[in-house]
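**Q** predicted model, plus sequence, below.
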Amino acid sequence: MAPQREWLEKDFYSELGVSSDATANEIRKAYRKLANELHPDKNPGDAAAEERFKRVSEANSVLSDPEKKKEYDETRAMFAGGRFRGGNGFPGGFNGGGGTTYTTGGDFNLDDLFGGGADAGGGLGDILGGMFGGGGGGRSTGRGTASRPRRGQDLEAETTLSFRDAAKGTTVSMRVTSPSPCTTCHGSGAKPGTSPRMCPRCNGSGFVSRNQGAFGFSEPCRDCQGTGSIIEDPCPDCGGNGVQVRARNINVRIPVGVEDGQRIRLAGQGEAGMRGAPSGDLFVTVHVTGDKLFTRSGNDLKVELPVSFSELVLGATVSVPTLDGSVGVKIPPNTADGRTLRVRGRGVPKRAGGSGDLLVTVKVAVPTSLDEKATEELKAYAEAEKASGYEPRAGWGR
């Protein structure tokens, strides 16, 4: 069953403490703040904080994903408009299973829409599944249709790298505390030595169905909670859900050329799914510290090179550092101060192969003191410069 039915009862914006029109950056900041405060490592043994941490993580996994966020907003907006609103304010007038019957006129029962009765179909699940592409799930046909258990939530983490490690790529080790597959039952939820058995009520499909007039409705099987299997002897360590909250070390390979703020996806390294369901993903946001020598523009590496006046006038070959050793850069005679020289292929490595360029900007370094002989010779040069008719400000300021 797609998660739309659960979304009607959950306010993810409220969980993160942001408004419904919050930007992606505001959502990300709110999640980071709450995740840092509620993290199990900072609240050992605090069940309430752990539960809140899970809810905040679930809210972030939906609101940080543009497609899921759009689907969530559309699902809630459809029922907030009053089309199926009852007196209790809950979408569709549904009161959480209290047994009250709400009708829209005639004999149409909204309990049928939301799936009332032991064998009732999950009409809302079918409708929303069709609208948003989730599908209503397979129906019990006697042969059984494979039911995909609920995937684990995505996780967010951060790491900080030096400028040069980010440019050249590296591997970092991270310690993550999150719901992970139970090490005792290996995620099955069943006590070691036993196995889950196929649910006889839904024949392993996870859904039961019935006809209501001209309509067919389906909903998750209540005997197996929509998983398609029943655990008679649960694992004593995880209580049958196949998941434990524990700390684990993950090696994260940082590709070459990663930039500040970039997110790296590690498939299957997020929260474990219940009872062997697929795990979510881990998204690592990379922060890059500045470098005292280099900056970058895309894959080009930029550096300012201090030079003397005579090197600019007469020309020279100067050694310039790169990410890998040094390279000789030729300064042509009569080079202007501030000119940028390009050295091909000595910049930041590209993921597809090759590298950007090294951009060397020459800057005149003025001496702070000269001995008497050098001062006299400089004065002589200044006189010779004037005598030659050279005027550095000719035409300037006009």
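**A** That came through, no problem. Residues are numbered from 1 along each chain as shown.

**Q** going by C-alpha atoms from here, please, whenever you check contacts or count neighbours.
**A** OK.

**Q** what residues does stretch 361-378 touch?
**A** 302-309, 337-341 (CA atoms under 8 Å, 6 or more residues apart in numbering).

**Q** list buried residues within these.
**A** 302-305, 307, 309, 337, 340 (16 or more other CA atoms under 10 Å).

**Q** tell me the one of those residues nearest Lys350?
**A** Using CA to CA, Lys302 comes nearest to Lys350 of the buried ones among the contacts of stretch 361-378, at 15.7 Å.

**Q** quick revisit: JSON lines for the contacts of stretch 361-378, including secondary structure and distance to Thr289?
**A** Output for these, formatted as JSON lines (DSSP: H, G, I helix; E, B strand; the rest coil; distance: CA to CA, whole Å):
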{"residue": "Lys302", "secondary structure": "strand", "distance to Thr289": "16"}
{"residue": "Val303", "secondary structure": "strand", "distance to Thr289": "16"}
{"residue": "Glu304", "secondary structure": "strand", "distance to Thr289": "19"}
{"residue": "Leu305", "secondary structure": "strand", "distance to Thr289": "21"}
{"residue": "Pro306", "secondary structure": "strand", "distance to Thr289": "23"}
{"residue": "Val307", "secondary structure": "strand", "distance to Thr289": "27"}
{"residue": "Ser308", "secondary structure": "coil", "distance to Thr289": "30"}
{"residue": "Phe309", "secondary structure": "helix", "distance to Thr289": "33"}
{"residue": "Asp337", "secondary structure": "coil", "distance to Thr289": "29"}
{"residue": "Gly338", "secondary structure": "coil", "distance to Thr289": "26"}
{"residue": "Arg339", "secondary structure": "coil", "distance to Thr289": "27"}
{"residue": "Thr340", "secondary structure": "strand", "distance to Thr289": "25"}
{"residue": "Leu341", "secondary structure": "strand", "distance to Thr289": "26"}
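
**Q** alongside the first one, take a look at this:
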Amino acid sequence: MARDYYGTLGVGQQATDQEIKRAYRKLARELHPDVNPDEAAQARFKDISTAYEVLSDPEKRRIVDLGGDPLQQGGGGGGGGGFGGAGFGGGLGDVFEAFFGGGAGGSQRGPKGRVQPGADSLLRTKLTLDECATGVTKHITVDTAILCDLCTGSGTNGDSKPVRCETCGGAGEVQSVQRSFLGQVMTSRPCPTCRGAGETIPDPCRKCGGDGRVRSRRDISVKVPVGVSNGMRIRLASQGEVGPGGGPAGDLYVEIVEQQHEVFVRDGDDLHCTVRVPMVDAALGTSVNIDAIIDGPTEISIEQGTQPNSTTVLRGHGMPKLRSGIRGDLHAHLEVIVPTKLDSKQTHLLEQLRSMRDRDSAEVVTTGSAHSGGLFSRLREAFSGR
């Protein structure tokens, strides 16, 4: 049965490499044999060391995520008992790193090189609800690092070349000795002169200063598909920041910011609007035209006897679903307006109506009462002569 390496370190399967490393460091400080002589702590220390060795190796972690156990598949790493046994492999330096923050002597990873991948970029663009519904091509300006056209990414001036760093001898790291309860421990850190690259540029490019890239503003076109919504991101591959030393560019993400519409409120693929209906129109019935998204002028029927807070649904008149074309619904919420002021003629007409329906007096209605119908259902009865 595969071991729960994530559980051993107390992290979830979605944990980042840094989160795994922090969890291991914390446990290593508590359980190291020189700090905690308890036998149970020593056994636990072996377990967390094995778990860290597995989860810090991309291939071994992939096997774990697929439900396997790399140490049961000939993946190696499990050793004999004692301090140097379980799961250290070449990672003894990580134990020292848990205490000192740097790698131990003998665990140098080598120079990282000057050429590094570029970072991803993010920008936001505003869209109207109509643009989200129909799709649009947006022309936007981006400000990113691009390849230096003078040195084409080399960072050097003319025919000059990078040279090995004199500080670290090309290793990309410098070492120092620290005293601890374990004795003298050699640690390593990135070289401050070459910043871990292992080489320096004595004659840098006069345009980019040796970085191999310069900042530039440029205009690009972004095709926004039908049905996008607020917060969605469109990925433009290799349109982000060019990396140091002219490294491959990252991606550019364009995030949609949907602007508020003056009539409609969006809820997923459905649209909602409010229609104010005068009391008489609610009683007699009417229709109203609305300038719907995509469809343009659209008629909404107000049924005779419409009650306050009623809703009329127009199927298929909402927003299109992304990548399917199927549309949501349009919900028209009907707000019945009762007049607060009446002229003498209006008052007389309503008094006539009330005299025709003398039983329509104000009353407290109990639940389940036969007379619990709304005002406008009674108006409908009056107009029908009942």
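**A** Cool, the structure landed. Note that the structure is predicted; figures quoted are calculated from it, not measured.

**Q** superposed, what's their TM-score?
**A** Taking TM-score structural alignment, normalised by the length of the second structure as the basis, the two superposed chains have a TM-score of 0.54; 270 aligned residues with a CA RMSD of 4.8 Å.

**Q** report the two of the contacts of stretch 361-378 of the first structure separated the most.
**A** Distance extremes for those: the farthest pair is Lys302 and Phe309 at 21.5 Å, using CA to CA.

**Q** where's Ser279 of the first structure, which helix or strand?
**A** Using DSSP states H and E, Ser279 of the first structure sits in no helix or strand.

**Q** now the helices for the first structure?
**A** In the first structure, the helices defined using DSSP state H lie at 4-7, 12-16, 24-38, 47-63, 66-80, 110-114, 123-132, 163-168, 309-314, 372-387.

**Q** do you know which of these lies nearest Thr285 of the first structure?
**A** Comparing the helices of the first structure under CA to CA, the one sitting nearest is helix 24-38, at 10.8 Å.

**Q** next, the angle from that closest one to helix 47-63.
**A** Angle between the axes of helix 24-38 of the first structure and helix 47-63 is 160 degrees (criterion: axes from the mean of the first three to the mean of the last three CA atoms, to 10 degrees).

**Q** show me which residues of helix 24-38 of the first structure are buried.
**A** Here helix 24-38 of the first structure shows 27-28, 30-32, 34-35, 38 as buried, counting by 16+ other CA under 10 Å.

**Q** what residues in the second structure pair up with it?
**A** With TM-score structural alignment applied, helix 24-38 of the first structure matches no range in the second structure.

**Q** returning to that earlier point: out of the helices of the first structure, which comes closest to Arg175 of the first structure?
**A** helix 24-38 (13.9 Å).

**Q** just the strands in the stretch 51-200 of the second structure please.
**A** Assigned strands in the stretch 51-200 of the second structure, in chain order: 103-104, 121-127, 136-147, 163-164, 173-180, 183-190, 199-200 (criterion: DSSP state E, counting those that start in this stretch).

**Q** closest one to Ser361 of the second structure among these?
**A** Closest to Ser361 of the second structure of those is strand 121-127 (CA to CA; 52.6 Å).

**Q** follow-up on the earlier one: and Gly356 of the first structure, which of the helices of the first structure is closest to it?
**A** Across those, closest to Gly356 of the first structure is helix 163-168 (CA to CA), at 10.9 Å.

**Q** on that earlier part again, export the contacts of stretch 361-378 of the first structure to a markdown table and tack on distance to Gly389 of the first structure?
**A** Converted to a markdown table, these look like this (distance: CA to CA, whole Å):
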| residue | distance to Gly389 of the first structure |
| --- | --- |
| Lys302 | 37 |
| Val303 | 35 |
| Glu304 | 32 |
| Leu305 | 30 |
| Pro306 | 28 |
| Val307 | 25 |
| Ser308 | 23 |
| Phe309 | 19 |
| Asp337 | 21 |
| Gly338 | 24 |
| Arg339 | 25 |
| Thr340 | 28 |
| Leu341 | 30 |
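
**Q** just the buried positions in stretch 200-207 of the second structure, please.
**A** Quick answer for stretch 200-207 of the second structure (16+ other CA under 10 Å): 200-201, 203-205, 207.

**Q** any chance you could list what contacts stretch 281-289 of the first structure?
**A** Here stretch 281-289 of the first structure has contacts from 153-163, 166, 258-271, using CA under 8 Å, 6+ apart.

**Q** at 7 Å what do you get?
**A** Stretch 281-289 of the first structure is contacted from outside by 154-163, 166, 259-270, using CA atoms under 7 Å, 6 or more residues apart in numbering.

**Q** of the residues you listed, which qualify as buried by neighbour count?
**A** Buried members of those, counted by 16+ other CA under 10 Å: 154-157, 161, 163, 166, 259-260, 263-266, 268-270.

**Q** what degree of burial does Asn328 of the first structure show, as a neighbour count?
**A** Careful, residue 328 of the first structure is Gly and not Asn. Applying other CA atoms under 10 Å, we find 12 residues neighbouring Gly328 of the first structure.

**Q** Serialize the strands of the stretch 51-200 of the second structure to CSV and add fields for distance to His317 of the second structure.
**A** Shown next, in CSV, are the strands of the stretch 51-200 of the second structure (distance: least, CA to CA, whole Å):
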stretch, distance to His317 of the second structure
strand 103-104, 62
strand 121-127, 20
strand 136-147, 20
strand 163-164, 67
strand 173-180, 64
strand 183-190, 60
strand 199-200, 63
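
**Q** and the gap between the residue most central in space within the first structure and Arg76 of the first structure?
**A** Nearest to the geometric centre of the first structure sits Phe283, at 4.0 Å (CA atoms, centre = their mean). Relative to Arg76 of the first structure, Phe283 of the first structure is positioned 27 Å away (CA to CA, to the nearest Å).
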